[in-house]
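In: sharing a model prediction with you, sequence too.
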Amino acid sequence: MSPAQPPPVRRRRPRPATGWLALAVPAVLALLAGCSSAHGAAAPVAPTGTVAAAAASGPTAGTPKRQPAAAPVRVSIPSVGISAPLMKLGLQADGTVQVPPPDKGMTAGWYTGNPVPGETGAAVIIGHNSTRFGKAVFHDLKDIAKGADITVTDTRGKSRHFTVTATESVSKQSFPTRKVYGPTGGRALRLITCDGAFDADGHPVNNLIVYATLD
């Protein structure tokens, strides 16, 4: 590596999404956790969260190179019968967060703009409640209780256990972006899906947010 360091690189901050929550990777965070009405219409997703800007820099002389964190590949929540593969979710061209495709409703997604689960900061996993194809991965997430275990396994086979500290159902019109996606000194995890009653168009009006910390 050249001794010259590249200029700091800042991640784009995702903007509040206004689209629908469809289980499609091409779906914007407005397509957050996919939720469909009884008629199969994708429900609107909550606004995307603000991601803390991260500056990239090379290792200093004499400092051992740190092994990159392994990507998460599975999330399991035994208490509510959830065990699902994870796909990577990035940002759309308009700055909103992607969501899993509708035809992969039983697959959740890890937002790569935030830390890897187990690293310092708030890791975010998004999953649909339902899609036009039926029940989806986080359909029963509403039944999770404080103190429940959430296990995230990475590509190296290492599992990290998180304990649920709180849950909240919030209107998509007042999604707590900074609270969910913003920086934190601890090793946190947030799970997000759709929740609440349906509006006149058959779209869930709320998002369910599960907060957890590394054991």
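Out: All right, it came through fine.

In: C-alpha from now on. contacts and neighbour counts both.
Out: Noted.

In: would you map the helices across this protein?
Out: Counting by DSSP state H, the chain has these helices, from start to end: 177-181.

In: neighbours of residue 50, how many?
Out: For residue 50, the count of nearby residues is 21 (other CA atoms under 10 Å).

In: second one coming, line it up with the first:
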Amino acid sequence: MAAPQSPGSSSSRTASDTITLGRALLWPAAAAGLGMLLIYNSIGFPADDKPPAPPSMAAPAPLYVSSAAPSASPKPAAPSVGPALPRSVPTRLRIPAIVVDAPFTPLSVGASGRLDAPPPNDKNLAGWFKDGATPGERGAAIVAGHVDTTTGPAIFLQLRFLRPGATVDITRADGTVATFKVDTVETFSKAKFPDKRVYADTPDAQLRLITCGGNYDKKVRDYEDNVVVFAHLDSARKA
């Protein structure tokens, strides 16, 4: 999908950064074959991907998200395990290890039949799929964020540097803070994205943080990979 030119720059490069986020997103009670596809379109230059550093590090380029129409997630058929919380929308995301502190915006299906994106000019905003599991609820909650924007480095620029055991705190509208613990951080080729592994429903409360990654291919104007953080609900407390 072609992305618009960066405002005010006739020499800026354009980039279409496609993230395959689930051509086969299968919920146990959903119709066979129904899936979800998130597409990030990056405009400008590839992100300056470096190990964690002070948040002032520079890296231009925006991301943009759209998706094939997903369906709401029913409760999993498998027996429930582990801690879980009732449904409540997320309001803020904090990841201390990579200095993330950002509000949420819900991602829903637009008039085009695709999932709308967080604003491409907002570098400090997380999006969550509002028709799936909410963070802390049983199932795999999906959170997506930009790597970079027209105004510089964005919320998930350093996502790939998270390590197992790192914590992700999500404040919810019901006044609770759900703390997730990172299990793995993996990079997948977009050509071989493991849809079922990332999107399959789960009997416990899990979280997926997803963004672009890998090399930036100038010829196809696209990042080659996706970075996915797999995490599970570890605890909850009052905000």
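Out: Nice, thanks for sending it over. From a predicted model like this one, the values you see are computed outputs, not experimental measurements.

In: now do the contacts for the residue positioned nearest the centre of structure 1.
Out: With distances taken as CA atoms, centre = their mean, residue 125 lies nearest the centre of structure 1, 2.6 Å away. Shown in contact with residue 125 of structure 1 (CA atoms under 8 Å, 6 or more residues apart in numbering): 108, 109, 110, 111, 189, 190, 191, 192.

In: any idea what it aligns with in structure 2?
Out: Residue pairing (TM-score structural alignment): residue 125 of structure 1 is matched to residue 143 of structure 2.

In: residue 216 of structure 2 versus that match, what's the distance?
Out: Taking CA to CA, to the nearest Å as the measure, residue 143 of structure 2 falls 22 Å from residue 216 of structure 2.

In: which strand in structure 2 has the most residues?
Out: strand 222-238 (DSSP state E).

In: strands along structure 1, start to end?
Out: With DSSP E as the criterion, structure 1 has strands spanning 20-21, 43-44, 72-77, 82-89, 108-111, 121-126, 130-131, 134-135, 149-154, 159-171, 187-198, 204-214.

In: to residue 54 of structure 1, which of those lies closest?
Out: Closest approach to residue 54 of structure 1 among the strands of structure 1 is made by strand 121-126 (11.4 Å; CA to CA).

In: got the angle between the closest one and strand 72-77?
Out: Here the directions of strand 121-126 of structure 1 and strand 72-77 differ by 80 degrees (axes from the mean of the first three to the mean of the last three CA atoms, to 10 degrees).

In: how about strand 121-126 of structure 1: buried residues?
Out: Neighbour counts over strand 121-126 of structure 1 (16 or more other CA atoms under 10 Å) mark 121, 122, 123, 124, 125, 126 as buried.

In: average gap between that strand and structure 2?
Out: Once fitted to structure 2, strand 121-126 of structure 1 is off its aligned match by 0.4 Å on average (mean CA distance after the TM-score superposition for structure 1).

In: quick one: contacts for the residue mapped onto residue 164 of structure 1 from structure 2?
Out: The alignment partner of residue 164 of structure 1 in structure 2, by TM-score structural alignment, is residue 182. By CA under 8 Å, 6+ apart, the residues touching residue 182 of structure 2 are 162, 163, 164, 165, 166, 167, 168, 229, 230, 231, 232.
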